[in-house]
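**Student:** give me a 3D structure for the following:
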Amino acid sequence: MMSKAGTGKLKVDDNNIEILGKINKQKAKYYKSSLTQTVVINEYIDDHSYWITDELPKIVWNTNYTDTKKIGAYICKKATAKFRGSKITAFYAPDLPFAVGPYKFYGLSGVILEIGEDNNHVNSWKAESIELNIPEDMVLAFPDKKTISYREFIRLQDEKDWEEVKRLTSNLNNGVVISIDSPKRNGIEKKYEWE
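**Tutor:** Okay, the predicted model is just below:
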């Protein structure tokens, strides 16, 4: 079981991973395919549900470390990378020979059992349990939902953040001058390829 800020569930087969976890009181769902290098994510802005398609960004991993960590019954190796503006550290299990991990993380020579943004424990995931008895008849497939691009979702999210800034500053006294930079992204994805 893999979790981020709450409990979650991880299902893995040769080409797909499904992770269910709790984020902001709503269940976030991720459907990832290593064959097509895409992920479909169900996320929320307020109470509105969006199904989002994103290409998995290329992650260049540095595995030149001797550090290890035991997670469950597995000895995991350390790897680091930059991921969309964040420095991240991962621990992966070579004895689980699948190049998968939570969220949009992949590409190591074993399942990523722990990953997080350096110096930020909020943006992190860690396996709580590992289930290897996956039913043979289990099918993982992208949901048949209308999706928007991740770029469009980020635009909607940024637009909502600006609306909130405007609402919070609308009752200031006349003559008060404030300077507002772009709202800072606190998630693990801080900068995108298109920016």
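
**Student:** hey, let's count contacts and neighbours off CA atoms from now on
**Tutor:** Noted.

**Student:** report the contact partners of the nearest residue to Thr68 once chain neighbours are set aside.
**Tutor:** Once flanking residues are discounted, Thr68 sits nearest to Lys77: 4.7 Å by Cα to Cα, 6 or more residues apart in numbering. Listed by Cα atoms under 8 Å, 6 or more residues apart in numbering, the contact partners of Lys77 are 63, 65-69, 91-94.

**Student:** one more pass at 6 Å, please.
**Tutor:** Going by Cα atoms under 6 Å, 6 or more residues apart in numbering, Lys77 touches 68, 91-92.

**Student:** Tyr92: how many residues sit nearby?
**Tutor:** Applying other Cα atoms under 10 Å, we find 30 residues neighbouring Tyr92.

**Student:** please generate a structure for the following sequence too, so the two can be compared:
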Amino acid sequence: MSVRSYLGQLTTQYGNQVYNNGEKDSIYWNQWIDFYVAEKTPKINWQLNNKTKQIGKFTVHQAVANYRGRSYTAWYALDIPLPYGPWKLQGLPGLILEAYDANKEMYFYFKSIEYPTTNTAIITQLKRPKDHPNTWHSLQGFKDRLDDIYEKMKINSILIAEKYNAEVPEQKIKSEAFIESF
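**Tutor:** The predicted model follows:
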């Protein structure tokens, strides 16, 4: 069985996670306190190049790809022949130890790594609170919720500006307003 889990900064008691189930070719993740999404594992079209650098004791190789509207650079270690990485970034011939988008709005790096590891922790499916409905939203459902949040923010900013006789703030396009989770 091929499963992976990545823990981000703890945002809820259950954590902010991306869990990849290789047998189902799907990833499961949560956003906010109550929103759980299931989607097919993304296929990222990485372009490998000859650039290398050191991260700790590992020589890492560079790859670049466009993924969901951003241009990413990833540094992966062939010495750790696992096709995984942080967040949803994966699919290279070695473990991704650093990755970032062109604007460095998204930046992932390892502070430390134990390879091979002596850790015997069992990684399990992303957990929801017991009182949470047993439904997983689609990626489109997540995008729709973002659109709804964006529209509410836009309307609220206009109403507040009108209430205080202020200039209506310039509305940014959605890609500037959200750092995507999808």
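
**Student:** related to what we said a few turns ago, counterpart of the residue nearest to Thr68 of the first structure in the second structure?
**Tutor:** By TM-score structural alignment, Lys77 of the first structure lines up with His61 in the second structure.

**Student:** likewise for Ile17 of the first structure?
**Tutor:** Alignment note (TM-score structural alignment): Ile17 of the first structure maps to Arg4 of the second structure.

**Student:** any figure for the gap between its match and Gln125 of the second structure?
**Tutor:** When distance is defined by Cα to Cα, to the nearest Å, Arg4 of the second structure is 9 Å away from Gln125 of the second structure.

**Student:** can you tell me the closest non-neighbouring residue to the most centrally placed residue in the first structure?
**Tutor:** Central residue of the first structure (Cα atoms, centre = their mean): Tyr103, 3.4 Å from the mean position. Leaving aside its sequence neighbours, Tyr103 of the first structure sits nearest to Tyr30 (Cα to Cα, 6+ apart; 6.7 Å).

**Student:** which ones are touching the one you found?
**Tutor:** For Tyr30 of the first structure, the contacting residues are 18-19, 40-41, by Cα under 6 Å, 6+ apart.

**Student:** rerun at 10 Å
**Tutor:** Contacts here follow Cα atoms under 10 Å, 6 or more residues apart in numbering; on that basis Tyr30 of the first structure touches 10, 17-21, 39-43, 51-53, 102-104, 142-143.

**Student:** tally of neighbours for the alignment partner in the second structure of Tyr50 of the first structure?
**Tutor:** Taking TM-score structural alignment for the superposition, Tyr50 of the first structure sits opposite Phe35 in the second structure. As a burial measure, Phe35 of the second structure scores 16 neighbours (other Cα under 10 Å).

**Student:** gap between Phe35 of the second structure and Trp46 of the second structure?
**Tutor:** From Phe35 of the second structure to Trp46 of the second structure the distance is 29 Å (Cα to Cα).

**Student:** what ranges do the helices span in the second structure?
**Tutor:** Secondary structure of the second structure by DSSP state H: the helices cover 139-163, 174-177.

**Student:** let's have those in a markdown table, adding distance to Tyr109 of the second structure and mean neighbour count.
**Tutor:** Converted to a markdown table, those look like this (distance: least, Cα to Cα, whole Å; neighbours: other Cα atoms under 10 Å):
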| stretch | distance to Tyr109 of the second structure | mean neighbour count |
| --- | --- | --- |
| helix 139-163 | 26 | 14 |
| helix 174-177 | 23 | 10 |
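
**Student:** which parts of the second structure are strands?
**Tutor:** Secondary structure of the second structure, counting by DSSP state E: strands at 3-7, 17-21, 26-31, 35-40, 47-55, 58-67, 70-77, 95-101, 107-109.

**Student:** how close does the third one sit to the first structure?
**Tutor:** By that I understand strand 26-31 of the second structure. When the first structure is overlaid, strand 26-31 of the second structure sits 1.2 Å from its aligned residues on average, using mean Cα distance after the TM-score superposition for the first structure.

**Student:** what about the counterpart of Trp75 of the second structure in the first structure, neighbour count?
**Tutor:** Aligned counterpart of Trp75 of the second structure in the first structure: Phe91 (TM-score structural alignment). The tally of other residues near Phe91 of the first structure (other Cα under 10 Å) stands at 26.

**Student:** ok, Phe91 of the first structure touching Ile71?
**Tutor:** Yes - assessed by Cα atoms under 10 Å, Phe91 of the first structure is found in contact with Ile71 at 8.7 Å.

**Student:** shared neighbours, these two?
**Tutor:** 113-114, 126.

**Student:** which of those residues ranks first by neighbour count?
**Tutor:** Leu113 (27 neighbours).
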